[in-house]
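Q: Starting from these lines, generate the structure:
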Amino acid sequence: MAIGACIDDIHLKARTRGVLLVAVCNDGNKMIYPLAFGFANPECTESWTWFLKKLYKLIQYPDCVLLVSDQHNGIFSVMEVIFLDAAHGICAYHLA
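A: Modelled structure (predicted):
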């Protein structure tokens, strides 16, 4: 059984001015639930490396994963290195 996860970031406007890195999935009832999240300052390759390494440890069978993102350079370059056997997809909204 494959797991599909969407990963992205949200820029925080508060005093910290960091980013919230998130990974979300759908459950059996098509409801969205958070799989993992982390705070970083700022969005960069090092932040995504840290986050995706933690996500990799969380997922028991990383070869059965489909990761969907907006293919930001920071996300995509790190995703290819850490999730070698996972399928990678692009968000249809960002593709359009």
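Q: When you work out contacts or count neighbours from here on, use the C-alpha atoms and nothing else.
A: Noted.
Q: buried residues in the strand or helix carrying residue 36?
A: Assessed by DSSP states H and E, residue 36 sits inside strand 32-40. By 16 or more other C-alpha atoms under 10 Å, the buried positions in strand 32-40 come out as 35, 36, 37, 39, 40.
Q: how about this one, so we can line them up?
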Amino acid sequence: MHRSFDEGYRLLPQYCEQVNRTNPGSIASVYGNPIDNCFQRLFISFQASIYGFLNGCRLLLGLVRTYLKSKYLGTLLLATGFDGDGALFSLAFGVVNEENDENWLWFLSELHDLLEINTENMPPRLTILSDRQKGIVDGVEAYFPTAFHGICMRHLSESFQKEFSNMTLVNLLWEAAHALTEIEFEAKTLEIEEISQDAAYWIR
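A: Model prediction:
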């Protein structure tokens, strides 16, 4: 807040050491580019967040990103749980130089290690929600093979609308997503198929 951005980046290793020392059980690591040692990645999960997620949250994780607006830009990656009231509960965050498949794979690897260290067995019922970024899809398959990977309906709906630009189809897609049984889902999918076989194939 009171110094230069450059000084802030230089202090990150010291900050991570302090987090690990004063918050036992926390995970805080900063990584530099091996060529010039410039900032590349940061991963932080506080012990209270880890304990709270494993002992008070549903086994559901949302993976999201947001772009940073500071001088050096970058991307904030987040793993967010949901408590018993459905409120967001932050488990871990990472800061990376850019959003790409390699950085998502790294983040999911760190997340896997965090959960493995703090549980006897990786929760087999874990559900992960995200968009369809290739790095996330590959990372979930590699590091959470027993998890169910659901795609965020907002992202799915946006992709579907770009592909077919038909609001009737988009509305039917949402109705299919809200179906409570497989029979109801199939009925909505058949309605979509009557309008566009390509759209039904895209959904399936």
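Q: For residue 24 of structure 1, state which of the buried residues of strand 32-40 of structure 1 is nearest.
A: Within these, distances to residue 24 of structure 1 taken as C-alpha to C-alpha reach their minimum at residue 35, with 5.0 Å.
Q: before we move on, back to that, against structure 2, what's the mean shift for the strand holding residue 36 of structure 1, could you check?
A: Once fitted to structure 2, strand 32-40 of structure 1 is off its aligned match by 0.6 Å on average (mean C-alpha distance after the TM-score superposition for structure 1).
Q: Where does the next helix or strand along the chain from that strand end up in structure 2?
A: The element immediately downstream of strand 32-40 of structure 1 (helix or strand, assigned by DSSP H and E) is helix 45-58. Mapped onto structure 2 using TM-score structural alignment, helix 45-58 of structure 1 spans residues 101-114.
Q: can you give me the offset of that stretch from its chain's centre?
A: Centroid separation for stretch 101-114 of structure 2 versus its chain: 10 Å, with C-alpha atoms, centre = their mean, to the nearest Å.
Q: Touching that stretch from outside, list them.
A: By C-alpha atoms under 8 Å, 6 or more residues apart in numbering, the residues outside stretch 101-114 of structure 2 that reach it are 27, 43, 77, 92, 94, 96, 133-136, 138-140, 143-144.
Q: In strands, which of these appear?
A: Using DSSP state E, the subset of the contacts of stretch 101-114 of structure 2 located in strands is 27, 43, 77, 92, 94, 96.
Q: any idea which of these is the one closest to residue 184 of structure 2?
A: Of all these, residue 184 of structure 2 sits closest to residue 77, with 35.4 Å by C-alpha to C-alpha.
Q: Apart from its chain neighbours, what residue comes closest to residue 132 of structure 2?
A: Spatially, and ignoring its direct neighbours in sequence, residue 132 of structure 2 is nearest to residue 151 (6.6 Å; C-alpha to C-alpha, 6 or more residues apart in numbering).
Q: Check the spacing between the one you found and residue 59 of structure 2 real quick.
A: For residue 151 of structure 2, the distance to residue 59 of structure 2 equals 16 Å [C-alpha to C-alpha, to the nearest Å].
Q: ditto for residue 6 of structure 2
A: Distance of residue 6 of structure 2 to residue 59 of structure 2, computed by C-alpha to C-alpha: 39 Å.
Q: Looking at these two, which is more packed in?
A: Looking at residue 6 of structure 2 and residue 59 with other C-alpha atoms under 10 Å, you find the greater number of neighbours at residue 59, namely 18 against 10.
Q: Pull out the buried members of the contacts of stretch 101-114 of structure 2.
A: Buried subset of the contacts of stretch 101-114 of structure 2 (neighbour count, 16+ other C-alpha under 10 Å): 27, 43, 77, 92, 94, 96, 135-136, 138-140, 143-144.
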